[in-house]
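>>> Have a look at this fold, sequence not included:
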């Protein structure tokens, strides 16, 4: 692919300015930058996920709060028979 020189970049920016307008270009550049940032973060996350598969799993973390068993129910709920609709 040929390299773009100074004049080619100026012509390209001029065409973009004519096609999209001056108000849309900053928004488009901002959205492209955000997309690139998200893509880079996702790729970094995928690389880290691949590294953790090779290592041993970490031990389960315990909570600092004591575990309290819930009391057993003392009585059952009364069973109500449904009335027949005629």
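The structure has been received and is ready for your questions. All values reported here derive from a predicted model rather than from experimental measurement.

>>> CA only for contacts and neighbour counts going forward, please
Fine.

>>> So which residues make contact with whichever helix or strand residue 18 is part of?
Element membership of residue 18, judged by DSSP states H and E, is helix 6-20. Helix 6-20 is contacted from outside by residue 25, using CA atoms under 8 Å, 6 or more residues apart in numbering.

>>> From the chain's centroid, how far away is that helix?
Helix 6-20 has its C-alpha centroid displaced from the chain centroid by 34 Å (CA atoms, centre = their mean, to the nearest Å).

>>> Take this one as well and set it beside the first:
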């Protein structure tokens, strides 16, 4: 009584076809398959990234090395405005 028999599955499948239509069922199954493939690839990519040491936290430099490092001063640059060429104005026609 706790398990579903073949008749139960057929009734459930018939209800799905009746509610969603036979034309939408292949598209829905295809979309579900794509979603599962994308999910699996993302999970495997996350697992491979977590096992590589490249994602480890960067090693912090001691404070003494940071204080001794020279600080680059920003250079001021002078920007000259470019001369613009005025377009000739249209002169009114005389009558």
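In hand now; what should we look at? Keep in mind that what you see is a predicted model, and the values were worked out from it rather than measured.

>>> what's the mean deviation for the helix holding residue 18 of structure 1 versus structure 2?
Superposed on structure 2, helix 6-20 of structure 1 shows a mean distance of 0.7 Å to its aligned residues (mean CA distance after the TM-score superposition for structure 1).

>>> Past that helix, which element shows up next along the chain?
Counting by DSSP H and E, the element that comes right after helix 6-20 of structure 1 along the chain is helix 24-54.

>>> circling back to that earlier point, tell me which residues of the helix holding residue 18 of structure 1 are tucked away?
Neighbour-count burial for helix 6-20 of structure 1, counted by 16 or more other CA atoms under 10 Å, picks out no residue.

>>> That helix maps to which residues in structure 2?
Against structure 2, the aligned range for helix 6-20 of structure 1 is residues 6-20 (TM-score structural alignment).

>>> what residue of structure 1 matches up with residue 64 of structure 2?
Under the alignment (TM-score structural alignment), residue 64 of structure 2 maps onto nothing in structure 1.

>>> Look up how far residue 7 of structure 2 lies from residue 13 of structure 2.
Using CA to CA, to the nearest Å, one gets 10 Å for the distance from residue 13 of structure 2 to residue 7 of structure 2.

>>> err, residue 47 of structure 2, not the other one
Looking at residue 47 of structure 2 against residue 7 of structure 2, where the rule is CA to CA, the gap reads 41 Å.
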